[in-house]
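A.B. asks: Structure for the following, please:
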Amino acid sequence: MPPKKSAAEAGEATDDAPLEDEAALHPDGMSSSRTTHSREKLRLCEQIVLDHFGPVAANVASVLLQRGRLSLNELQRFILSPEAGAGSTGPTSSSSASSSAPSTSQYAVQPQKTQILHTILTLVQHNLLYHIRLDADGSIIRSHEEPGGIEYFEINPEAILIRNRFGSFMETAEKLWGEEGLAIIRMILLHGKLQVSDILSQLPAISPYTRPLLTYMLLSAYLIPSSFLTSVSPHELTIAYTLEEKKGHKGVPGPKDLRDIDGKVKSRIIEERAANRGTGVRSRTSADSSEARASSSKSNGKKRSSNSAPKVQVRNKRPALDGSDSDSGDDRKRKRSEDDDDEKRARRHGSKTNGHVSKDQAKVGWMEALTDFEKERLDEIIVDEDTFVRVNYDRFDVHIRNELLAELVHNHFNKEAAHVYMKIVEAADARKIENEMWPSVADSRGEPVSLHLLAASLPQSLNLKGGFHRSAFENLNNGRKVTRFDCICEYVALLSRTEDTITRNTRPNPRDLAAVTSAARYILPGSNSNDLMTPTGSRLSGSAIVDYSAAARKMKWNMLKQTVERVFGENEGKVMGVLRREGKLEEKQIHKLALMTLHETREACNKLFSASVIALQEVPKSADRNPQRTFFLYYIDYPRALSWLSDRLHRTQARLAQRRAKEREKAKVLLAKIERTDVQSEGVEKVLSQSEKERLEDCRMRLKLLTVQLARVERESWVLARMGG
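C.D. replies: Here you go, the predicted model:
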């Protein structure tokens, strides 16, 4: 007989079922906050808010995570009355969730109303809360001058989890743009959102390349303008726009009308998001004309001070990149020539060391990596200093995805194949930017990349033949010499598995994790015509497309299999491998294919079934559904299995964060002592005793180990949550 599930297990599995992804409607490419979340995920969100903002903010976040969207009066009532805040009526409401979810009294903080209001403003400033004002009919009130309406607040758990990756974002910024880019991104992450003029005023030292760098970040979508659309939940926009469409519809809308309305609403939201991306910058021609009008109306021929910082600086194309101040006549020409000399000097002496950008390279190194298209846009467009900007998390997540893909290909093949693969990925991202779109982690495929253009972009110092065995190109037809382009074609043939008849002749269901991971192709042909031939006889298309979804599924399967073997044992891992390869099987078939005894097979299947890693399908032989005459087939339910894995990772993250907080709490007196200014001026080594030094070293070692482990678990959780596939 098959094992039976309890009602609690069945209800929990239903709560964790994945809903429709609305990443395309979100300004950061993340899923909507209306997606159902598990209890472990909500606990982790509360722990992150507690670590970053304190107990009052954790109190507010706890109520919003449990209750969902609330007005200010409702939020205050739930926080100030522990009996009202102890329950859970939000998307995770259930008897078990209510009993295990933390109540507001656990933080031992009874905030005042002003503290609650200030906390809400802080969370809105850091993009953790959506807010919207609605009238009595449910329509959105956009104008601040219009009276009436009720303001509602809704927390976004995905934005909370992203805060654990801020360190990776700053590391990426330093690699791309040097110390100046790091300072800009760190400042915006610290404040949530900032006005461009405030960024320029708060930077410790403004170089001639600061404004062009801010313009480039906006054009490349590393920064996005903060506006009304970015502060409203996509779910709220969908409801409000649907209500508007229904009001304009004559009569009662039928099923077809409702589908049309749904399509119009989604198209409208996506168009508004796209239009919002174009804000924050303006053309230099219009900026110059407005600057001229403003300067002529000020005073009679008074010269502008050289210390002023006007919005529009330069008129010519090439000097527009240096962002120098606008002067008149010979001063402007002399300054432009000096800036050009500085730029040439930086280009001549700039160098990279150990993967980091040196100080000379930081000024102009990022400009050298620009394409001609990006340089043209920088020449024509200038940043608007009145714009409020925020970090586009999805754009930085693309770099994390690319690092993981390179590591995956390197482990599967070698470093040369990984280098070629990464060049294809970078070329695909560049093509998307040229089409005025930005790369996203939600992309399932990249843009087509020509192999001839790829060969021209690879550095000459890369030894492409080093990735093949010395006998790989022996005994070739016609005895021709192998060129670099031939090696590139061979790498593409390996990555696309052109010689594998299974992957070439079958088309697995893209939602079937087993079918795709068993025949993973990192690259797909860009066209149906095979007009290229490799030296070994494989035929290729002239262009290649990166298949992100297949690589993501392969990574997810590897994580799932390793976790099952670590948690349950080797036999359970064998069962997972057999079910992945063969599909639905009975216990007798599993025990024969896995070379295990029937008792071991039954025990392993029971463990996996109880954890919702595998599922059971009943196939009755007769209409009476007699269990004695029924086939019980086990199979891997991939959405539930990945949900089980995600819950384990979230629970591990929360425990590691709590352990790190406890370690800091135990050593808080010592940590506070070394942060004092008098201790730092004299030197920590001179002030501390020998026992204090040993305690400090032990505390730092423990915190370092916990932080590294937390980063590793967070990276795995990010793969499950953000990478499509």
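
A.B. asks: When you work out contacts or count neighbours from here on, use the C-alpha atoms and nothing else.
C.D. replies: Noted.

A.B. asks: other SSEs contacting the lengthiest helix in the chain?
C.D. replies: Identified as the longest helix of the chain according to DSSP state H is helix 690-722. Under the contact definition 3 or more C-alpha pairs under 8 Å, 6 or more residues apart in numbering; DSSP states H and E, helix 690-722 sits against helix 548-567, helix 638-666, helix 668-674.

A.B. asks: And those helices: which comes nearest residue 723?
C.D. replies: Residue 723 sits nearest to helix 548-567 of all those, at 6.1 Å, using C-alpha to C-alpha.

A.B. asks: contacting residues around the helix or strand containing residue 51?
C.D. replies: For residue 51, the host element (DSSP states H and E) is helix 39-53. Residues outside helix 39-53 that contact it (C-alpha atoms under 8 Å, 6 or more residues apart in numbering) are 57-58, 61-62, 65, 92, 97, 101-102, 157, 160-161, 163, 647-648, 650-651, 653-654, 657-658, 661.

A.B. asks: End to end on stretch 575-588, go ahead and measure it.
C.D. replies: End-to-end distance of stretch 575-588 (C-alpha to C-alpha, to the nearest Å): 12 Å.

A.B. asks: And that stretch, how far out from the chain middle?
C.D. replies: Put simply, stretch 575-588 sits 34 Å off its chain's centre (C-alpha atoms, centre = their mean, to the nearest Å).

A.B. asks: Would you mind listing the buried residues in that stretch?
C.D. replies: 575-580, 584-585, 587 (16 or more other C-alpha atoms under 10 Å).

A.B. asks: do stretch 607-619 as well
C.D. replies: 608-609, 611-616.

A.B. asks: out of the residues you listed, who's nearest residue 467?
C.D. replies: residue 613 (38.5 Å).

A.B. asks: and for comparison, fold this next one:
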Amino acid sequence: MADADTARLCTEIVRSVFGPLTATVTSIILTHGRLGLPQLLRFSKLKPRTVRAAILVLVQHNLLWHSQSEEEGEVFEINIDECLMRLRYGRYVWLAEQLYGKSGGEIVQLVLDHGKLRPPDIVAQLSIYDLVKAPALLTQTLHKLVDEAYLKPSTLLSHFSPREKLIRYEGEEKRKISGFPTAREVREARETAQARLTREEEEAEQVGMKRKAKDHSHKASKRKAIEEDMEVDDGVYFRVNCERFNIHIRNKLIETAASERFNESASTVLRATLKATEPRQRKLTDVRSDPTSFANVAMHLPDDVDLAAGLVLQSSKTPPTMTLVKEYLGILASADNPTPAGRAASFVSLGGSKVQVEFEIIARRLQRRVLESVARERHGHEGVRIIRLLADTGMMDEKQISKIGMMAAKDARPLLSAMSAESLVSLQEVPKSADRNPTRMFYLWYVDLQKASTVQLRSLYKTLYNIATRRQAEQEEPNLKAVLDKRQRSDVSQDEERLLTRNERELLAQWEKKREKLTVLEMRVEEAVFILRDLGTFAINDD
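C.D. replies: Got it, this is the predicted structure:
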């Protein structure tokens, strides 16, 4: 069951796309937890036909899990992660267009609009205006999207809650243990259940491609050879693989961080390193990229790049490109600082003639930067100083913080209390005696990165909901709504300059500026959400 801010945001997302009735069903499931159809009918007070239609829509768009249990019968549960991913759908379409041209963007947009589709339906809907050339181009682009995992098959397993299956598998493994299980046996049972679930998911997603046999005739010898090739299975429904597109968003954030830390040339070298290993990047949970050679990195550099512009060279003669690439990779790896601090500030790691991008180290640094920006906005530079001091040093008491942080004790005490109320810092009690008397205890402050990220993530969800509500309220203003409805007319849309008055055009221009500002703000907040939620899985895995 989701918290209040997440539930409101998911309900608003569903309402803006599928209407108020489907949003009502979504809100009830998010508020009460997973429910069966009789409970949904009783809580929603809607007609059975309406509730069934809403359930079908949510299942079609991968927003609803359903499962069968002996105690409760068939129950439904909202897929919160898939619902929140809808905020990035526009960016997914843009990325597909950048990678595979206009046809790639159209295919991804069509699949996102319908939830899941079969290849013949995709080709048929997009080639209605060009029945000669379009089908071949769309089929080729669709093959690339499926082959490189931007589209993945929608199987029966994808409609069941993985959390429920994991609990059931873990229970089966624990029942195999005789006697009282130890902590090691419980951990091994959990790992075995997770490996079983992962194996099932990987096997289920192998149905997207099938082998076909082609006959090639040789004109001279008249002999035929049969060659096996892969093609997209026309009988499988495909959906968009959000994680594959999220990898591109992560890589862009890494490039931006390198550009801010060093310069554009270092960012270009890091971008080439990411592109060299991009085809093998399939999951956001990868700790680091696959190793690649320096020569492979140099091959992915743009032809017109001037790497020498970002370095201070001893001589006027420009060194070879490979020498410059090695120099930049050494800077990105913090080769001049072989200490834990240098390791924590690196972007890549070097091993012989191979280089790897350190995703986990960069993600932790980006996550910490988001928390520091929150502390700076709410508590000033003193709050950032405390966050950095505790994150670098570990647990400290109040006197040590005020002394090392060069702050007066009367200023540090209320600041720590305020930051503790927002979970930016946490308090650990260490008793001096067995009676745990509060007067005989050490009180140590520290930064719990996972707890702070979780609390700030809820605050960001609340901000996203407020942005969506503000946009909807602005759009429902009577004067603006009348002008927007007028612009929807076919005659007005073809000649707005002549059929709209000057006041109406000015009102529309003001609305476009407001909507643009709200969209930019939404993108910035969503970027922080991506860092804390999607890149914050490393901290969860460590626990």
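
A.B. asks: Roughly how far does residue 365 of structure 1 sit from residue 349 of structure 1?
C.D. replies: 10 Å.

A.B. asks: Name the helix or strand for residue 141 of structure 2, please.
C.D. replies: helix 134-147.

A.B. asks: with structure 1 superposed, average distance for the following helix or strand past that helix?
C.D. replies: Counting by DSSP H and E, the next helix or strand C-terminal to helix 134-147 of structure 2 is strand 151-153. Compared with structure 1 after fitting, strand 151-153 of structure 2 deviates on average by 0.5 Å (mean C-alpha distance after the TM-score superposition for structure 1).

A.B. asks: now strand 151-153 of structure 2: which residue numbers in structure 1?
C.D. replies: Mapped onto structure 1 with TM-score structural alignment as the criterion, strand 151-153 of structure 2 occupies residues 223-225.

A.B. asks: can you check stretch 87-107 of structure 2 too?
C.D. replies: The aligned range for stretch 87-107 of structure 2 is 164-184, by TM-score structural alignment.

A.B. asks: again with stretch 496-514 of structure 2
C.D. replies: So stretch 496-514 of structure 2 sits over residues 684-702 in structure 1, by TM-score structural alignment.

A.B. asks: and that stretch, which residues are buried?
C.D. replies: For stretch 684-702 of structure 1, using 16+ other C-alpha under 10 Å, the buried residues are 684, 688, 696, 699-700.

A.B. asks: Identify the residues contacting the match of stretch 87-107 of structure 2?
C.D. replies: 185-186, 189, 199, 203, 210, 213, 355-359, 361-363, 365-366, 396-397, 399-400, 711, 714.

A.B. asks: The helix or strand encompassing residue 599 of structure 1: average distance to aligned residues in structure 2?
C.D. replies: Element membership for residue 599 of structure 1 (DSSP H and E) is helix 598-610. Compared with structure 2 after the fit, helix 598-610 of structure 1 shows a mean deviation of 1.3 Å (mean C-alpha distance after the TM-score superposition for structure 1).

A.B. asks: Pull the residues that contact that helix.
C.D. replies: 3, 5, 568, 571-572, 575, 587-588, 590-591, 614-616, 634.

A.B. asks: same thing with stretch 262-272 of structure 2?
C.D. replies: Contacts of stretch 262-272 of structure 2 (C-alpha under 8 Å, 6+ apart): 251, 255-256, 258-259, 297-298, 300-301, 306-307, 309-310, 325, 328-329, 332.

A.B. asks: where along the stretch 101-250 of structure 2 do the helices fall?
C.D. replies: Taking DSSP state H, counting those that start in this stretch as the criterion, the stretch 101-250 of structure 2 contains helices spanning 119-126, 134-147, 162-175, 183-204, 242-261.

A.B. asks: Tabulate those (JSON lines), appending mean neighbour count and distance to residue 367 of structure 2.
C.D. replies: Below are those laid out as JSON lines (neighbours: other C-alpha atoms under 10 Å; distance: least, C-alpha to C-alpha, whole Å):
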{"stretch": "helix 119-126", "mean neighbour count": "16", "distance to residue 367 of structure 2": "39"}
{"stretch": "helix 134-147", "mean neighbour count": "18", "distance to residue 367 of structure 2": "31"}
{"stretch": "helix 162-175", "mean neighbour count": "15", "distance to residue 367 of structure 2": "26"}
{"stretch": "helix 183-204", "mean neighbour count": "15", "distance to residue 367 of structure 2": "26"}
{"stretch": "helix 242-261", "mean neighbour count": "18", "distance to residue 367 of structure 2": "12"}
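
A.B. asks: any chance of these in TSV, plus distance to residue 70 of structure 2?
C.D. replies: Listed next are the helices of the stretch 101-250 of structure 2 as TSV, based on distance: least, C-alpha to C-alpha, whole Å:
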stretch	distance to residue 70 of structure 2
helix 119-126	37
helix 134-147	37
helix 162-175	13
helix 183-204	21
helix 242-261	33
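
A.B. asks: Among the buried residues of stretch 575-588 of structure 1, which lie within helices?
C.D. replies: Reading helices off the buried residues of stretch 575-588 of structure 1 with DSSP H, I get 575-580, 587.

A.B. asks: circling back to that earlier point, just want to know which of residue 365 and residue 349 of structure 1 has more residues nearby.
C.D. replies: residue 365 (22 against 10; other C-alpha atoms under 10 Å).

A.B. asks: roughly how far out does stretch 254-263 of structure 1 sit from the chain middle?
C.D. replies: 32 Å.

A.B. asks: got a list of contacts for it?
C.D. replies: By C-alpha under 8 Å, 6+ apart, stretch 254-263 of structure 1 touches 242, 245-246.
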